[in-house]
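[1] Return a 3D structure for these sequence lines:
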Amino acid sequence: MTVAKPAIALIPAALLAACATPGNYPSLAQRPAERVEGTFQPDDAVSEVPAPVQPSADLAARLADLVAQAEAGHREFQASTPAAERLAGNSGGTASDSWAAAQVALADLDSIRSRVAVALAELDSLWVDATVEAGPREAIGSARATVEALVVQEDTVLARLRGRI
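    Sure thing, here's the model as predicted:
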């Protein structure tokens, strides 16, 4: 039995040695067809910037409606903010009645903010569609920037109030 163990150990070595036998294998050097030849000339034509696409009357009305919805929601948010600030300033320890009242006030502000954010999401969707289809990005982008600024203001107020509770 002791003679068979060394013989078994030599079998993998013999198999690996067979892989290293000299033979006629293809070269791995770069072939002539793989070499880059020729030169590329830059295009001398000046690319024209397309004129901004004007929104249709329906789209312009929808943009105005979305901005009006967001502004109405923002006014409601601003009207609800003083009460939430008062409750946040008077909130006691965690799980106290005053803390719970402040949390409810913040939840109400979050709910109002979400309505403004829905208008922003619709504007984002319109803007992506206009980007893909070469539509009126400028008009949509302007309305989107207006609503986004409102959402940023609301996020700032909410972060400040959450820090006080």
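[2] going forward, measure contacts and count neighbours with C-alpha atoms only.
    Noted.
[3] Just list what the helix or strand hosting residue 86 packs against, helices and strands only.
    Secondary-structure assignment from DSSP states H and E places residue 86 in helix 57-89. Taking 3 or more Cα pairs under 8 Å, 6 or more residues apart in numbering; DSSP states H and E as the contact definition, the neighbouring helices and strands of helix 57-89 are helix 97-132, helix 137-164.
[4] And this one, please, so the two structures can be compared:
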Amino acid sequence: MATLIGFSLAGCASADGRYPSLAVRDAERVQGSFEPAPTDQNAATGTINPETLDAPFKRASDAHARFTAMQPEVRALVSASRGLSRENDRRARALVGFATLTSLRSQTALALSDLDLLEVNAATGFERTREIRDFQNAVLRMITQQDAALDSLNEAMKQ
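    Just a heads-up that it's a prediction; the model follows:
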């Protein structure tokens, strides 16, 4: 083993027994310079385009309005299906109604995720995010109402 180590170390040495220099060679030196890309001075205006905020909020409001309009019908279906077997047609309609409400809740949450992305982009661009947070809070209130309704319906379906 010692012989192998000796041969390996000897392979690093030059013919006269000296090891190569660890100094930076001319080919390893960095040459040239880097120029930063020009920045757009008008990029950070400090305000958010109102149309950009209105689109996701309108989608959330539309989904919430459909959720609210459909909720009494689904509640009636759930009440009518109470105590029935899973194979019963009324129970199946109640489950489909519940799934539709869940889908509408998901659409509201997707609009919230779009607002979250707008907030991140605004914050990293040093723009004000207060307007976005106001919209986010309004959508969060919608989602909270929808969650409470879905939880209530879910409990009613278990009975």
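[5] Work out which residue lies at the spatial centre of the second structure.
    If you average the C-alpha coordinates of the second structure and look for the closest C-alpha using Cα atoms, centre = their mean, you land on residue 113, 5.9 Å from that point.
[6] Look up how far residue 61 of the second structure lies from that residue.
    Distance, residue 113 of the second structure to residue 61 of the second structure, using Cα to Cα, to the nearest Å: 14 Å.
[7] again, but for residue 52 of the second structure
    15 Å.
[8] ok, the two, which is more surrounded?
    Legend: neighbour count by other Cα atoms under 10 Å for residue 52 of the second structure and residue 61, higher for residue 61 (18 against 13).
[9] ok, now which ones touch the more buried one?
    If you count contacts by Cα atoms under 8 Å, 6 or more residues apart in numbering, residue 61 of the second structure has them with 108, 139.
[10] do residue 53 of the first structure as well
    When the contact criterion is Cα under 8 Å, 6+ apart, the partners of residue 53 of the first structure are 134-138.
[11] Likewise for residue 92 of the first structure?
    Contacts for residue 92 of the first structure were tallied using Cα under 8 Å, 6+ apart; they are 98-99, 165.
[12] ok, and what's touching the helix or strand encompassing residue 14 of the first structure?
    Residue 14 of the first structure belongs to helix 4-19 when assigned by DSSP H and E. Judged by Cα under 8 Å, 6+ apart, helix 4-19 of the first structure makes no contacts with residues elsewhere in the structure.
[13] so where in the second structure does that helix end up aligned?
    Mapped onto the second structure using TM-score structural alignment, helix 4-19 of the first structure covers no residues at all.
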